[in-house]
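Enquirer: pasting the structure only:
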């Protein structure tokens, strides 16, 4: 196996690693990472640049329809094993303090959070990594049992923001400050502050720096937090099953091709309509249409790469819109979404 002989990763290292995880070759992928460690490449660079950088490329390959879901999942599983192997080769005394790290309830993208956990350990923190989709009540129980210095919360998808808000509020009520991270908190972490987080970090390395140099933040123990989620949000969440069922029932009348859908296509369409409702609800919760329009634009591009007419997405948006005629904010957001993908 050929690896770089200096302290930096090369393009060849990155390409080789992508090929290995794409082939599901766990043994060789671990071997490459270990060889890089032996050559003097810092573990942080392997975590951030090799594993993290490759995961970004994997996501792009899936979005462009070059990789299927199974291959993407297999690659992620290999990177998880590589990360574990790197962690097993490094030992740093925990002298800074103790941090609880978790993905918010409903957030299943656990690898970015696990990468942060290892970066924090390398910086001298004792880290309790609770994993993906941690229910709020269990998170708070853990805080009372362990008394950490901080909580790091990961949210990669904005549909989980209401649950992130509940978790942040509960952590602060328990007297533990929160640092938030992940794309779900919006550009520059705009929703993290809105939801009451004490700090936000754009990357794992930024979180490590923030916790080492600018922590703890000023904390107000009796801060009640911000109330979010109005009548429109509440109605949408409560009526979600009926919205989807009604839209599916009306679909064949406005999109004749649906008459010929098999069960797999029916299930996929219902799931897509559920995503529409969930992103609309998240946008209503924080009062920012960009969450919804961004999702619509991204979905349209994914559909195009898969040869699905974008008109099908516009039909779905209208089917949801027709059921929300008494809710002006929701109508405005859907209209902005339709306009965003207009040919």
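Expert: Perfect, thanks for sending it. Everything numeric here is computed off the predicted structure, so don't read it as measured data. Numbering: from 1, shown residues only.
Enquirer: could you use CA atoms for every contact and neighbour count after this?
Expert: OK.
Enquirer: so how far is stretch 33-53 off the chain centroid?
Expert: From the chain centre to the centre of stretch 33-53 is a distance of 23 Å (C-alpha atoms, centre = their mean, to the nearest Å).
Enquirer: next, the one to line up against it:
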């Protein structure tokens, strides 16, 4: 399917309006592009989506604040809403392909990618039930029982939600509904989606549309699989032990950091809270890497965090100290210790000031 091109400067123009908090100008830019012959799908995927990625990049580089990032995302979402209703009812394509459900993993707040997929599928003639952010699996399954869709499209951006995604995938398949997974959490090549038993994976909205148009086989309803059926390494219980020990690990790591870096003892409440959050994220990504038996989940998070910290003028070397402390606490878990050592090596080799020995 070919689509009209848009002026190369259009994403920059939209970014300027969004970053400035100017919703009216943002909508006007898209409205004019429609009047000039651009179609909705092109605007969604080649203008609005790049602007959303830029919002994340600017936040990571500490060039916009969390509040600005939220405000920009909210405006971008309203631009999508405008596009969804830009055509009068009589000019919209009636749903003639089938019915699907688009949902985020329980706990996943990043709903923008799922919304883009939803609007692209509607443009292509699908009836879409869009459930939005962090849909509890039990509510998702209840919805599927009521609607009997052709497929579920499950979206996730943060890898730490993948164990929950695994449960949702098996629950959907247990009632005979195939699952198409997508989003950054599942990796750039879909290997995580396949490891978790998803029926298909798509890299983007057009890929998802192509998979649906080709057709998804309906799974035979069966008893819900156990996690170890797909991921036999979970038999060692290391994931379970680390996940269940999270509060104690975070607390003890903070205490040990205070001993190793006396300056930490003088942190104010806000600094202390952020430190606790950082440690908790490290433990969460460590647990997820154990679940998938995939070191890249952990090392990619660490190097990304190092960049974030340095952009905010926080010495990234504190990450390696945290990993050392966790390795001592978890010394009886060989797979966990290997992951922690891999994280330390990744940080050592990462070209960020303050990390190299």
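Expert: All right, it came through fine. Model, not experiment: these values are computed from the prediction.
Enquirer: can you pull out the helices in the stretch 101-250 of structure 1?
Expert: Residue ranges of the helices in the stretch 101-250 of structure 1, as given by DSSP state H, counting those that start in this stretch, are 111-122, 136-146, 161-173, 190-194, 204-213, 231-238, 240-254.
Enquirer: repeat that for the stretch 251-357 of structure 2.
Expert: 269-292, 295-311, 317-329, 334-349.
Enquirer: and the first one with helix 317-329, angle?
Expert: With axes from the mean of the first three to the mean of the last three C-alpha atoms, to 10 degrees applied, the angle from helix 269-292 of structure 2 to helix 317-329 works out at 60 degrees.
Enquirer: where does the longest strand seen in structure 1 end up in structure 2?
Expert: Secondary structure of structure 1 per DSSP state E: the longest strand is strand 97-103. Strand 97-103 of structure 1 corresponds to residues 98-104 in structure 2, going by TM-score structural alignment.
Enquirer: how about stretch 292-299 of structure 2: buried residues?
Expert: Residues of stretch 292-299 of structure 2 classed as buried by neighbour count (16 or more other C-alpha atoms under 10 Å): 292-293, 295-299.
Enquirer: give me the stretch of structure 1 that that stretch matches.
Expert: Against structure 1, stretch 292-299 of structure 2 falls on residues 286-293 (TM-score structural alignment).
Enquirer: straight-line length of that stretch, end to end?
Expert: Using C-alpha to C-alpha, to the nearest Å, one end of stretch 286-293 of structure 1 lies 14 Å from the other.
Enquirer: ok, stretch 192-207 of structure 2 next?
Expert: Terminal residues of stretch 192-207 of structure 2 are spaced 17 Å apart (C-alpha to C-alpha).
Enquirer: and what of stretch 143-161 of structure 2?
Expert: Using C-alpha to C-alpha, one end of stretch 143-161 of structure 2 lies 21 Å from the other.
Enquirer: contact partners of it?
Expert: With contacts defined as C-alpha atoms under 8 Å, 6 or more residues apart in numbering, stretch 143-161 of structure 2 is touched by 98-108, 110-111, 113-114, 162, 165, 172, 177-186, 216, 218, 284-285, 288, 297.
Enquirer: narrow those to those that are buried.
Expert: Neighbour-count burial (16+ other C-alpha under 10 Å) applied to the contacts of stretch 143-161 of structure 2 gives 99-108, 110-111, 113-114, 162, 165, 172, 177-186, 216, 284-285, 288, 297.
Enquirer: what about residue 30 of structure 2, distance to residue 83 of structure 2?
Expert: Going from residue 30 of structure 2 to residue 83 of structure 2 by C-alpha to C-alpha gives 8 Å.
Enquirer: what about the two, which has more around it?
Expert: residue 30 (26 against 20; other C-alpha atoms under 10 Å).
Enquirer: and that one, what element?
Expert: Using DSSP states H and E, residue 30 of structure 2 falls within helix 23-35.
Enquirer: which other helices and strands contact that helix?
Expert: helix 10-19, helix 66-84 (3 or more C-alpha pairs under 8 Å, 6 or more residues apart in numbering; DSSP states H and E).
Enquirer: quick one: the longest strand of structure 1 to structure 2 mean distance?
Expert: Superposed on structure 2, strand 97-103 of structure 1 shows a mean distance of 0.4 Å to its aligned residues (mean C-alpha distance after the TM-score superposition for structure 1).
Enquirer: what do you get for stretch 71-87 of structure 1?
Expert: With mean C-alpha distance after the TM-score superposition for structure 1, stretch 71-87 of structure 1 averages 0.5 Å from its match.
Enquirer: what does that stretch contact?
Expert: Against stretch 71-87 of structure 1 from outside (C-alpha under 8 Å, 6+ apart): 21-26, 29-30, 33-34, 43, 47, 51, 55, 58-59, 62, 111, 115, 118.
Enquirer: which among those end up buried?
Expert: The neighbour count (16+ other C-alpha under 10 Å) marks 21-22, 24, 26, 29-30, 33-34, 43, 47, 51, 55, 58, 62, 111, 115, 118 as buried among the contacts of stretch 71-87 of structure 1.
Enquirer: coming back round to it: switch the buried residues of stretch 292-299 of structure 2 over to CSV; also include distance to residue 126 of structure 2.
Expert: Shown next, in CSV, are these (distance: C-alpha to C-alpha, whole Å):
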residue, distance to residue 126 of structure 2
292, 33
293, 36
295, 38
296, 36
297, 34
298, 37
299, 39
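Enquirer: distance check, the residue located most distally from the centre of structure 1 against residue 35 of structure 1.
Expert: In terms of distance from the mean C-alpha position of structure 1, residue 253 ranks first, at 35.6 Å (C-alpha atoms, centre = their mean). According to C-alpha to C-alpha, residue 253 of structure 1 and residue 35 of structure 1 sit 60 Å apart.
Enquirer: repeat for residue 106 of structure 1
Expert: Distance, residue 106 of structure 1 to residue 35 of structure 1, by C-alpha to C-alpha: 36 Å.
Enquirer: next: residue 233 of structure 1.
Expert: 52 Å.
Enquirer: these two: who's more crowded?
Expert: Neighbours around residue 233 of structure 1 and residue 35, counted as other C-alpha under 10 Å, are more numerous at residue 233. The numbers are 21 against 17.
Enquirer: aligned partner of that one in structure 2?
Expert: Checking TM-score structural alignment: residue 233 of structure 1 goes with residue 239.
Enquirer: hang on, its match packs against residue 284?
Expert: No: the criterion here is C-alpha atoms under 8 Å, and residue 239 of structure 2 misses it with residue 284 at 10.2 Å.
Enquirer: just so I know, which of the helices and strands packed on helix 23-35 of structure 2 lies nearest residue 328 of structure 2?
Expert: helix 66-84 (34.3 Å; C-alpha to C-alpha).
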